[in-house]
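Engineer: Sequence first, predicted model second:
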Amino acid sequence: MLENVNNFLTEIIDEDLAAGLTERIHTRFPPEPNGYLHIGSAKAIFINWSIAKKYGGLFNLRYDDTNPVKEDTEYVDSIWEDIKWLTGEEPNGGVYYGSDYFETCYECAVQLIRDGKAFVCDLTQEEMRAYRGTLKAPGKESPYRDRSVEENLRLFEEMRAGKYPDGSKTLRAKIDMASRNMNLRDPAIYRIVRAHHHRQGDAWCIYPLYDFAHPIQDAIEGITHSMCSIEFENHRPLYEWVVDNCPLPHHPKQREFARLNVTNTVMSKRYLRELVETGRVEGWDDPRMPTLSALRRRGYTPSAILDFVQRAGIAKANSLVDIKLLEHCIREELNKTALRRMAVLEPIKLTITNYPEDKQESFEIANNPQDEATGTRMVPFTRELYIEKSDFAEVPPPKFQRLKPDGEVRLMGAYIVKCNEIVKDENGEVVELRCTADLETGNGMPADGRKVRGTIHWVSAPTAIDAEVYLYENLFTLENTADVPEGTNYLDFLNPDSLKKLSGCKLEPSVAEVETGAHMQFVRMGYFVKDREPGRFNRVVTLKDSFAKTLK
């Protein structure tokens, strides 16, 4: 997979290597620990990790923990687990925290003040916004812009000492209020925030803003190529201004790529957090969520996710990728690798009246017909079985090839049976089908040569395992949740049918031997994974793949 990593970013790196601008590629992934990583994060991870691997370079994980308000060790831990799971290894360049560089960021800020390139400003956020100007009109300089170097040094030191209230002062870079790039109009680079930091405790009450801290962190770590999503393209001049004007040992190169947007879901951490905190989902790892921990619990594999990222493409133009492509990637993989097991999700009892009550035999059935190396297993067969409710029709529609009154079907891997009698309860619901088996058909076709077209799966009633099965659909009915119609809220498009819980499901006994997290194809029903909760199985994806036709 990594051998084929070629895109416009690798072309840039090839040019830099050819020009002798760098000797060893060094990349990083800088997540903010204020939520769980999602499928969009997988693209950023893949780009930075795979490029480092391709060129024999280094890949860092650096937590962007410069904003203590919403950061938490829960998110730090989840990010670490997700990175190791997705890449299959720990970052070979090391694990770092942006907060570990706070002292260096402070020293850089002091140097900017001494050089007359930064000043302490007393404008409020609203006033700064008003002074900033518009895309068509230049901004207005702050009345505090011409404070002396000595006064700015004193005020900034007092800010660090906690002398001033939150939000009362900022440190701003002195660049150009008339710049066409709004990010260069004297941006704030430090603010006062009294909040307990998950790593630094209460040591600081001033914190650097991302656009100031990030290039400093990259430079300290020796990052050669700082690859980030396209919304930071207009921030690149500020990134370069910081590394040009601060006393730093290295000059990284920032380049941007389009974010990964997927249909029928949301990527905003704010929205994802709202879904969790309001109880609309079970948590960050609810299998309907687009987070990596949720996809892992749902049964998606790292290889399928990375395959999806590559197929979706790496470019600069934004696009919306159909979630069916992700489903196709995991379906294609599991079709080759998943064990086959029989499971009856909505059971109805089937009794074979001509089969001895005390008899039990076993039929040998392949674990995966596509991979002989997986071998076979023995499936117990008894007089009383369970079949799928939908595999019987008292009044069958045209071309119905499953069980019906006086009709015959093949029980998968076993006998041909004929429905002779229907037993109903007091409400008229079918509760039992009484059948006879052609006991000469256990290993082949009927002796008289008659053709039986339908084949259905089954489970032995006495040996069946009880289970709860979770069936998932898209979390949102709206394809593009970034384009919510006027007058509506994204929550208005939550899919009420995104989860269906089935209890009383019956599984063949060999499922008990399958480990948590293992994949299975419940034959004719879909691909499933054994959940960490005992007796629970999550549907990864259905068997049907109409999307595959669009790829030809």
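Structural biologist: Nice, I can see it.
Engineer: use CA for all of it now, contacts and neighbours both
Structural biologist: OK.
Engineer: how about stretch 334-349: buried residues?
Structural biologist: For stretch 334-349, burial by neighbour count (16 or more other C-alpha atoms under 10 Å) applies to 334-335, 337-349.
Engineer: what about versus this one:
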Amino acid sequence: MIEEKSLNFLEEIVENDLSSGKHKSIVTRFPPEPNGYLHMGHAKSICLNFGLALKYGGYTNLRFDDTNPITEDTEYVESIKNDVKWLGFQWKNELYASDYFNQLYEFAVKLIKKDLAYVDDSTSEEIAEQKGTPTQPGKNSPFRSRTVDENVKLFEEMKAGKYKDGEKVLRAKIDMGHQNMHMRDPILYRIKHAHHHRTGDKWCIYPMYDFAHGQSDAIEKITHSICTLEFIPHRELYEWFIEKLEIYPSRQYEFARLNMTYTVMSKRKLLQLVNENHVSGWDDPRMPTISAVRRRGYTPESIREFCDKIGVAKRENLIDVGLLEFCVREHLNKIALRRMAVFDPLKIVITNYPEGKTEILSGENNPEDENSGSREIPFSRELYIEQEDFMEVAPKKFFRLAPGQMVRLKYAYIIRCDSFVKDANGGITELHCTYIPESRSGSDTSGISVKGTLHWVSAQHAVTIETRLYDRLFKAEDLSQAEGDFKEHINPDSLLVVPKVYAEPELLKAKGEERYQFLRKGYFCLDPDSKDGKLVFNRTVTLKDMWAKEVKKG
């Protein structure tokens, strides 16, 4: 019997709202600001908003909060749309806060006419001083007593471009002694003579987030406006605007944002990493951006599974990045095509195999998927195996190659090491082996049983590829608790480039959307840096959790 998964608190709210008749269906929204690239924290929000709507037969709007023209760009708009689609979701309406600039302006005029907003000439420093502190009430602005008519006129002049940036703002008239600092006459509009990526130079006044957000929700009739916990203090203001403007009563709900071990999610800190060249860019595979994890080879299915596993909580907690890597491994194991690649080559000469002969063997593409088919693998007299797969003096439980010891070559034959060649420094450069002709995989009649199986490539047919071995970008588990500058905790071993890896020739057919398991080495994908004559592969994740072993050692 399959145990039914319990509802999270948001699902309980939605089900109660639907069963009580409060809403006939639900409408959610994902409202990013187009001023940067989405990260894994956004992925959680995307999965939550779109997932709720899908589960309960509603829909989700993609709405860009483009109220700050200085930091926004169409490049970010396009990247956000690509990320949402890649994660497997489709919005019903593509909307922009700038779509509502006329309505928001009229809402502001309505508040002025109800004597609930006023134009303030105070500087930003003076306004900050007027606000008071969490334990001390604020002071009224000297401009708070302006008449309605005067405020209407001044606001019209602000819109007409009569004043310079920072010369005036429009503030709500609420209560400067309110316990909630956000309710102490918050700014609704500021002057910014800046070119907007969609409206051009039509506007020189722009609404603040708190004024645009709830009203945009109301205009779109969003039933469940889902935000992260830091927006709890904003909820009272959100509801105040809806009440005073007498508009559709959207409701805000808050959930815990995603915090992961060995990771930073702050857009400001991520920007530092990019600008100071600690990473190659926003899509550097060590970054937690969606474009970066996509380039690294993570799959949308694994990210959705991760978001489902961590659930939806009301309290902040720290999620082990190992859980994300586990979800990635689980999915890649099912879909990745198996290939062989040798990173640290040691040459083998099979002395009893005919010179010049090439045999085409067959290897399954994925043992987990019976429909994945097989590929051809060339086998010849001279092969490469990994240096670590041979020991001159082997301990008792070493089941790889050693003098007189036998192993199976994956998809091929059983071989025995007869002798080896050393260079002047004592390093082993070549093994001489014999093979058992009757031991071919799939038709073995040799009767010989061996415990070790090695991956290999034919020296004559091998293709050379570059591999980039990515690891966690930071050494500190919880960066919020780490001492000093967060950049001091960057892992110096987060990227190891192996410029010359020998791989089976089937990898010449590699495609960007395919995932590969290099046998015994990890999961890999083709990097966009690849070009004719130079294939580059990124390691997505190791086959096993290497960090867990390190923790146990420590």
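Structural biologist: The structure has been received and is ready for your questions. Since this is a predicted model, take the numbers as computed values, not measurements.
Engineer: if we can go back for a sec, which two from the buried residues of stretch 334-349 of structure 1 end up farthest apart in space?
Structural biologist: Farthest-apart pair in the buried residues of stretch 334-349 of structure 1 is T337 and K349; separation 31.2 Å (C-alpha to C-alpha).
Engineer: still on that earlier bit, ok, so of the buried residues of stretch 334-349 of structure 1, who is nearest K549 of structure 1?
Structural biologist: N335 (16.4 Å).
Engineer: need the strands for the stretch 1-150 of structure 2, in chain order.
Structural biologist: For the stretch 1-150 of structure 2, the strands defined by DSSP state E, counting those that start in this stretch cover 27-30, 59-64, 93-96, 117-120.
Engineer: just the stretch 201-350 of structure 2 next, same as before
Structural biologist: Under DSSP E, counting those that start in this stretch, the stretch 201-350 of structure 2 gives strands at 205-207, 224-228, 251-255, 259-260, 318-319, 337-339, 341-342, 345-350.
Engineer: which residues of structure 1 does the fifth one align to?
Structural biologist: Read that as strand 318-319 of structure 2. With TM-score structural alignment applied, strand 318-319 of structure 2 matches the range 320-321 in structure 1.
Engineer: on average, how far is that stretch from the matching bit in structure 2?
Structural biologist: Stretch 320-321 of structure 1 differs from its equivalent in structure 2 by a mean of 0.5 Å after superposition (mean C-alpha distance after the TM-score superposition for structure 1).
Engineer: which other residues reach that stretch?
Structural biologist: Stretch 320-321 of structure 1 has contacts (C-alpha atoms under 8 Å, 6 or more residues apart in numbering) with L260, N261, V262, T263, A312, N480.
Engineer: neighbours around the aligned residue in structure 2 for the fourth one, how many?
Structural biologist: By that I understand T263 of structure 1. Using TM-score structural alignment as the criterion, T263 of structure 1 maps onto T261 of structure 2. Using other C-alpha atoms under 10 Å, T261 of structure 2 is surrounded by 18 other residues.
Engineer: ok, T261 of structure 2 to L324 of structure 2 distance?
Structural biologist: Here the criterion is C-alpha to C-alpha, to the nearest Å. By it, T261 of structure 2 lies 10 Å from L324 of structure 2.
Engineer: Likewise for K81 of structure 2?
Structural biologist: In terms of C-alpha to C-alpha, K81 of structure 2 sits 23 Å off from L324 of structure 2.
Engineer: between the two, which one's more packed in?
Structural biologist: Neighbour tally, K81 of structure 2 and L324, criterion other C-alpha under 10 Å: the higher count belongs to L324, 21 against 16.
Engineer: contacting residues around the more buried one?
Structural biologist: L324 of structure 2 sits in contact with S302, I303, F306, where contact means C-alpha under 8 Å, 6+ apart.
Engineer: quick one: the second one and C327 touch, right?
Structural biologist: Just to be clear, that refers to I303 of structure 2. Yes: proximity of I303 of structure 2 to C327 meets the contact threshold set by C-alpha atoms under 8 Å, at 7.4 Å.
Engineer: Using the three-state scheme, assign the residue of structure 1 most remote from its centre.
Structural biologist: Here structure 1 reaches farthest from its C-alpha mean at D448, the gap being 54.9 Å by C-alpha atoms, centre = their mean. When classified by DSSP: H, G, I helix; E, B strand; the rest coil, D448 of structure 1 comes out as coil.
Engineer: burial count for Y298 of structure 2?
Structural biologist: Using other C-alpha under 10 Å: Y298 of structure 2 sits among 27 other residues.
Engineer: K92 of structure 2 too?
Structural biologist: A count of nearby residues for K92 of structure 2, using other C-alpha under 10 Å, gives 13.
Engineer: Just give me the match in structure 1 for V497 of structure 2.
Structural biologist: Aligned partner of V497 of structure 2 by TM-score structural alignment: K501.
Engineer: Once aligned, what mean separation remains between the host helix or strand of its match and structure 2?
Structural biologist: Assessed by DSSP states H and E, K501 of structure 1 sits inside strand 499-507. Mean deviation of strand 499-507 of structure 1 relative to structure 2 after superposition (mean C-alpha distance after the TM-score superposition for structure 1): 1.0 Å.
Engineer: Which elements pack onto that strand?
Structural biologist: strand 343-344, strand 347-352, strand 465-472 (3 or more C-alpha pairs under 8 Å, 6 or more residues apart in numbering; DSSP states H and E).
Engineer: in the superposed pair, what's the mean gap between the helix or strand following it and structure 2?
Structural biologist: As assigned by DSSP H and E, the chain's next helix or strand after strand 499-507 of structure 1 is strand 519-522. Here the mean offset of strand 519-522 of structure 1 against structure 2 after fitting is 1.0 Å, by mean C-alpha distance after the TM-score superposition for structure 1.
Engineer: residue boundaries of the helices in structure 2?
Structural biologist: Ranges of helices in structure 2, per DSSP state H, are 9-19, 40-55, 74-86, 101-113, 124-130, 148-160, 209-219, 235-245, 267-275, 290-296, 300-310, 321-335, 546-553.
Engineer: mind putting the ones you listed in JSON lines, distance to H432 of structure 2 included?
Structural biologist: Formatted as JSON lines, those follow (distance: least, C-alpha to C-alpha, whole Å):
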{"stretch": "helix 9-19", "distance to H432 of structure 2": "65"}
{"stretch": "helix 40-55", "distance to H432 of structure 2": "51"}
{"stretch": "helix 74-86", "distance to H432 of structure 2": "50"}
{"stretch": "helix 101-113", "distance to H432 of structure 2": "78"}
{"stretch": "helix 124-130", "distance to H432 of structure 2": "79"}
{"stretch": "helix 148-160", "distance to H432 of structure 2": "85"}
{"stretch": "helix 209-219", "distance to H432 of structure 2": "72"}
{"stretch": "helix 235-245", "distance to H432 of structure 2": "75"}
{"stretch": "helix 267-275", "distance to H432 of structure 2": "50"}
{"stretch": "helix 290-296", "distance to H432 of structure 2": "39"}
{"stretch": "helix 300-310", "distance to H432 of structure 2": "44"}
{"stretch": "helix 321-335", "distance to H432 of structure 2": "35"}
{"stretch": "helix 546-553", "distance to H432 of structure 2": "33"}
